[in-house]
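S.K.: what's the 3D shape of this:
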Amino acid sequence: MATNSKMFEKKSDDKIKKNIFSYYPKTRKDITYNQLFAFAGMQGWRTSNEDFHKHLIPIDDQSWKRIDTAKNAANLVDKYIIDALNQIRLNPNNELIDKSQFNINQFSYIIKNKFLQLDKHLSTLVNDQSGSVCIVCLIGPLYIYLINLGDSRGIIISNNGQVLASTKDHKPSVEQEKKRIEKAGGRVTQCENDVPRVEYKLAISRTLGDYTFDKRFIPASPDIIQYPINSSASFVIIACDGIWDVMTNEQVAQFVSQKASNTSIQDIASQLLDQSFILGSTDNMSIYIIKISN
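M.R.: Sure, this is the predicted structure:
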């Protein structure tokens, strides 16, 4: 692998803030894959890897495929969130909703309610004031669902690299989020040479945890995208902000589509980590590439 040598220069002391960054990057990759998906992750310049992920592999054509990722400064919080998400069912009878009776409004209500319950329950289980963001991908018989809370992101792309659908980041820099926070009585502030933050601290506007903040400002309320499985959708890509900080939706979509015909998806996922690292990502990096069977 050819890598820009500047990326491996020792970090200067002024960049080792609060023990967040290492002097040298950790570039070993965690790669998991089968015929349906590939996952790749790298710790990078951070002193620890704060990304967690989990996937459920379908048994047959009627099963729901599911991918979860979470990111947080406290490992215990993330591990609990991933385990809790794995226990969510789609109706009160603890069964999957029959596709003939499926209602997107019912689905959205159940999922959002489960996230709020999880956030409330989490506060009783962990003695920690940090928080987490997460993104979930559900692939059913008829639709793809992207469930996003925070600044991880998911996109659905066509075979030629067109972005068909994308989640929106929950950041105080987004005007709609800024207005919501201010309406709830909070403040979006920005210091010189910094990003907008909630009350001078948090650069995310929706989270699980972060109980030192008024949860009206940063609710555990995910956005949900429903997209039909049709001849256009070829891949779902979900990744943490370590990827999206340095690559746009369109750049990632083109990167995947241009290599898909002659490169395995696990190699594409691995190469996306390399590309993000070369482009200057200083965060943990995690990405899933999921094939859609039309």
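
S.K.: hey, let's count contacts and neighbours off CA atoms from now on
M.R.: Will do.

S.K.: need the strands for this protein, in chain order.
M.R.: Read by DSSP state E, the chain holds these strands, from start to end of the chain: 21-33, 37-46, 51-56, 65-72, 131-139, 143-149, 153-158, 163-166, 188-189, 197-198, 208-209, 223-228, 233-239, 285-291.

S.K.: for the fifth one, packing partners?
M.R.: In this structure, strand 131-139 makes packing contacts with strand 65-72, helix 75-85, strand 143-149, strand 208-209, judged by 3 or more Cα pairs under 8 Å, 6 or more residues apart in numbering; DSSP states H and E.

S.K.: and if you look at the first one?
M.R.: In terms of contacts (3+ Cα pairs under 8 Å, 6+ apart), strand 21-33 is packed against strand 37-46, helix 265-278.

S.K.: that older thread, between the helices and strands packed on strand 131-139, which one is closest to C240.
M.R.: Nearest of the helices and strands packed on strand 131-139 to C240, taken as Cα to Cα: strand 65-72 at 7.6 Å.

S.K.: what does the closest one contact?
M.R.: Contacts of strand 65-72 from elsewhere in the structure, counted by Cα atoms under 8 Å, 6 or more residues apart in numbering, are 50-58, 78, 81-82, 85, 130-140, 240.

S.K.: another sequence for comparison is provided below:
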Amino acid sequence: MGVYLSAPKREKTTVVGQGNGFVYAASSMQGWRVSMEDADICCPNLDNGIQLYGVFDGHGGQEVSSFVQKNFSEQLLNNTEFQQKDFTNALIQNFMKMDELLRSEEGKAQLRDIMKDKSKTDTTAGCTANVVLIHENTMYIANAGDSRTLLSQNGIPKRLSEDHKPDNMKEYQRIREAGGDVQNGRVNGNLNLSRALGDLQYKKNFQIPQDKQLIIAKPDVTIHKITPDDEFILIGCDGIWETLSDEEIIKYIRQQIALGVSCDKIVEQLLDLLLAPDMLNGCGCDNMTCILVTLQDYDQLKNKYMQIKEFQEADGSQEQNSSKSPTNHQNQDDDSQTQQNNAQNEQSINSQNEETQ
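M.R.: The predicted model follows:
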């Protein structure tokens, strides 16, 4: 089957918690892929109330995403700019620091431990990185690659990061200036990303700065002041965004909160909803990892959403519409956690699928 399994692995790794009044939940699922290459971090109190969340989508192996998961928070805490609360530069420096560590002898030793192969001295693996740092009422979103942070503002989706693809003009110009080319949307016909951590084979021209290479680790950083209209963010690897639109994902999460579904069950069921029933079109077949972080009190959000007529009508029509859903297969998950979901949650998925056709 190559990079795909004959049947998807639906078992999930899920964590849930609270930080400074926010609720967060993260869940990951291997899906159709033969191995799991995603990693994530959830630090609701990294330092003096500062929160840190991140998704790292690996490619070419899981060693770089696991390496970043292990080292990112510690290195950020040791960063001078972070200690001075210059979070934009701290995040940029920390992304670049990951590559520096991967080149070091200490980093190579860590990679060998992760790969459980003492004979290997190098790796061609890499990972995207989408990291959200929350300090007081401000979010700093650092992104390298095509993982994404999506914000719900009173139900209106707003992307807080921009995907980095080789055919984006800014990325394309840098790649050409570094001596490379873009073929079929891929750098030198190989990698379909223009920014990533690791992938050191694309960063070997030491005659130019590291932020001018074919592939760079330097992130774009978006600063967003949290407003009363901001409800929650969803951080996800690229597999999260393949099946449903931003609007449909936001609507689904709001409806689930209106029904009183806990955040950990929401992200678990979202992964089931996004998982492809087969591999015919390639969408929904990737590893999937997402982190949901509420920016308001969960009960306040629930009460707010319960007043929305659309959600009230959807709740009342669950039984009538459930048999019509084209994706009932997604509710037949044999995962032990998913089996514990109550009938109301399953009916909600069916209703949402009916609405998004």
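
S.K.: circling back to that earlier point, just say which of the helices and strands packed on strand 21-33 of structure 1 is most tucked in.
M.R.: Ranked by mean neighbour count under mean count of other Cα atoms under 10 Å, these are led by strand 37-46, which reaches a mean of 24.

S.K.: how many neighbours does K302 of structure 2 have?
M.R.: For K302 of structure 2, the count of nearby residues is 18 (other Cα atoms under 10 Å).

S.K.: now distance to K168 of structure 1 and mean neighbour count too, for the helices and strands packed on strand 131-139 of structure 1, in CSV please.
M.R.: What follows is these, written out as CSV (distance: least, Cα to Cα, whole Å; neighbours: other Cα atoms under 10 Å):
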stretch, distance to K168 of structure 1, mean neighbour count
strand 65-72, 16, 23
helix 75-85, 20, 18
strand 143-149, 8, 23
strand 208-209, 17, 28
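
S.K.: take those and lay them out in a markdown table including distance to S281 of structure 1.
M.R.: Written out in a markdown table, the entries for these read as follows (distance: least, Cα to Cα, whole Å):
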| stretch | distance to S281 of structure 1 |
| --- | --- |
| strand 65-72 | 16 |
| helix 75-85 | 21 |
| strand 143-149 | 21 |
| strand 208-209 | 24 |
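
S.K.: for I31 of structure 1, find the nearest of the ones you listed.
M.R.: Within those, the stretch nearest I31 of structure 1 is strand 65-72; the backing value is 14.4 Å (Cα to Cα).

S.K.: what packs against the strand or helix carrying D299 of structure 2?
M.R.: Here D299 of structure 2 is covered by helix 298-306, with elements defined by DSSP states H and E. Using 3+ Cα pairs under 8 Å, 6+ apart, the elements in contact with helix 298-306 of structure 2 are helix 246-258.

S.K.: what's the matching range in structure 1 for the helix it packs on?
M.R.: Taking TM-score structural alignment as the measure, structure 1 aligns residues 249-261 with helix 246-258 of structure 2.

S.K.: over to stretch 188-201 of structure 2?
M.R.: The counterpart of stretch 188-201 of structure 2 in structure 1, using TM-score structural alignment, spans residues 199-212.

S.K.: give the contact list for I57 of structure 1.
M.R.: I57 of structure 1 makes contact with 65-66, according to Cα under 8 Å, 6+ apart.

S.K.: neighbours around R159 of structure 2, how many?
M.R.: 14.

S.K.: swap in C134 of structure 1?
M.R.: Using other Cα under 10 Å as the criterion, C134 of structure 1 is surrounded by 27 other residues.

S.K.: same question, F232 of structure 2
M.R.: By the other Cα under 10 Å criterion, the neighbourhood of F232 of structure 2 contains 25 residues.

S.K.: which residue in structure 1 aligns with it?
M.R.: Per TM-score structural alignment, F232 of structure 2 is aligned with F235.

S.K.: so that match sits against S158, correct?
M.R.: Yes: contact between F235 of structure 1 and S158 holds when scored by Cα atoms under 8 Å: they sit 6.7 Å apart.

S.K.: any idea how far the match of F232 of structure 2 is from F217 of structure 1?
M.R.: When Cα to Cα, to the nearest Å is applied, the distance between F235 of structure 1 and F217 of structure 1 equals 34 Å.

S.K.: map T88 of structure 2 across to structure 1 for me.
M.R.: When structure 1 is aligned by TM-score structural alignment, T88 of structure 2 is paired with S108.

S.K.: do M36 of structure 2 as well
M.R.: When the structures are aligned by TM-score structural alignment, the residue of structure 1 matched to M36 of structure 2 is N49.

S.K.: next, the buried residues of stretch 304-313 of structure 2.
M.R.: Of the residues in stretch 304-313 of structure 2, those buried by neighbour count under the rule 16 or more other Cα atoms under 10 Å are 305-306, 311.

S.K.: so who does R28 of structure 1 touch?
M.R.: The neighbourhood of R28 of structure 1, defined by Cα under 8 Å, 6+ apart, consists of 42-43.

S.K.: any idea what it aligns with in structure 2?
M.R.: With TM-score structural alignment as the criterion, R28 of structure 1 matches E11.

S.K.: where's its match relative to F67 of structure 2, distance?
M.R.: Using Cα to Cα, E11 of structure 2 is found at 23 Å from F67 of structure 2.

S.K.: show me what the longest helix seen in structure 1 is in contact with.
M.R.: Assignment by DSSP state H gives helix 104-125 as the longest helix of structure 1. The set of residues external to helix 104-125 of structure 1 that reach it, using Cα under 8 Å, 6+ apart, is 77, 81, 84, 88, 90-91, 208-209, 211, 220-222, 224.
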